[in-house]
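Enquirer: Attaching a predicted model along with its sequence, questions to come.
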Amino acid sequence: MMMITTGRMLRCVSLVSMVIFAVLVNECSSQHTVWDPVHASIKNDIAQGVELNAWCKSKNTDFGHHRIAYGDEFVWTFKINFWNTTLYWCKMWWTDVDGKYTEGSYAIYKAERDWDECQNECHYSVRRDGIYQNNYASDVSDLVYPWPK
């Protein structure tokens, strides 16, 4: 039979207490956690009368083709996987009122890259010069992907 000494017991209790304290501090200091669902959206901010086409998918989910009118958005919700490798890829294309065709394909959401940028609210604004992502910390949109030339 194994005996646990008082000193060993105190060290174990102290270690467990520190782990619980660290988890609680982390939970209290942030309103979002990686276990909460992520809400993502792609909004057409190109121009009045210009329709955005988007085909987004992950390894397991294919959302198919979406036509997004100016001012509208395509929205989806997901959870980040245990390995933090969740990835959504989108092909987007549009033709402006002058007939110029623009197309690009992007890793629109990558968990290991985007958690610090937008946490659980990742919104993308598609504009004439590229795709912007909201920045959680600064509440400003950053250009993340310019359209190919």
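Expert: Perfect, thanks for sending it.
Enquirer: CA only for contacts and neighbour counts going forward, please
Expert: OK.
Enquirer: Can you report how many residues neighbour residue 93?
Expert: Neighbours of residue 93 under the rule other C-alpha atoms under 10 Å: 17.
Enquirer: Confirm for me that it is in contact with residue 55.
Expert: No - the criterion here is C-alpha atoms under 8 Å, and residue 93 misses it with residue 55 at 9.1 Å.
Enquirer: Next one for the comparison:
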Amino acid sequence: MATAFHVYVINNLGDDKNLTTHCRSTETDLGTRVLEFGAAFDWEFEITIGHVAEYWCDMSWASSHGDFQVFYEPRDALRRGDQKCYWRIDRDGLYLYIKSDDDYELQFRWP
């Protein structure tokens, strides 16, 4: 049996600030995208029993750059809710929507 997940990366950096992101897992390279302010990049995948899903996104804007683990099934499957992961990318870091709190919480700061 498989469970489907949907991940969203949303540029919330502000006007005239593009976000460049390259997301991938060990099996899938989702390519490089340039997101204008307010734009989103999203993808779906399925997790089967006995397989651990993990996705990383290399992100940059202006002089900020980092490689972030945006999905790791043992850590994230339950805290996301409805199998949807919303990442809001802000100037101070990456925020994840936590369904139980009905709010975004800072997860990663820009290095």
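Expert: Looks like it arrived, so ask away. A quick note: this is a predicted structure, and the numbers were derived from the prediction, not measured.
Enquirer: Give me the aligned partner of residue 22 of the first structure over in the second structure.
Expert: When the second structure is aligned by TM-score structural alignment, no residue sits opposite residue 22 of the first structure.
Enquirer: What are the boundaries of the strands in the first structure?
Expert: 38-44, 52-57, 62-68, 73-78, 87-95, 101-110, 121-127, 130-135, 140-146 (DSSP state E).
Enquirer: Now distance to residue 10 of the first structure too, for the ones you listed, in JSON lines please.
Expert: JSON lines is the format used below for those (distance: least, C-alpha to C-alpha, whole Å):
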{"stretch": "strand 38-44", "distance to residue 10 of the first structure": "40"}
{"stretch": "strand 52-57", "distance to residue 10 of the first structure": "51"}
{"stretch": "strand 62-68", "distance to residue 10 of the first structure": "53"}
{"stretch": "strand 73-78", "distance to residue 10 of the first structure": "42"}
{"stretch": "strand 87-95", "distance to residue 10 of the first structure": "44"}
{"stretch": "strand 101-110", "distance to residue 10 of the first structure": "43"}
{"stretch": "strand 121-127", "distance to residue 10 of the first structure": "42"}
{"stretch": "strand 130-135", "distance to residue 10 of the first structure": "44"}
{"stretch": "strand 140-146", "distance to residue 10 of the first structure": "48"}
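Enquirer: Tell me which of the ones you listed sits nearest to residue 19 of the first structure.
Expert: strand 38-44 (26.2 Å; C-alpha to C-alpha).
Enquirer: counterpart of that closest one in the second structure, which residues?
Expert: Under TM-score structural alignment, the match for strand 38-44 of the first structure is residues 5-11.
Enquirer: Average offset of that stretch relative to the first structure?
Expert: By mean C-alpha distance after the TM-score superposition for the first structure, the fitted stretch 5-11 of the second structure averages 0.5 Å away from its aligned residues in the first structure.
Enquirer: Can you list the buried residues in that stretch?
Expert: 5, 7-11 (16 or more other C-alpha atoms under 10 Å).
Enquirer: Over to stretch 112-125 of the first structure?
Expert: For stretch 112-125 of the first structure, by 16+ other C-alpha under 10 Å, it's 114-115, 117-125.
Enquirer: ditto for stretch 40-52 of the second structure
Expert: Using 16+ other C-alpha under 10 Å as the test for burial, stretch 40-52 of the second structure gives residue 40.
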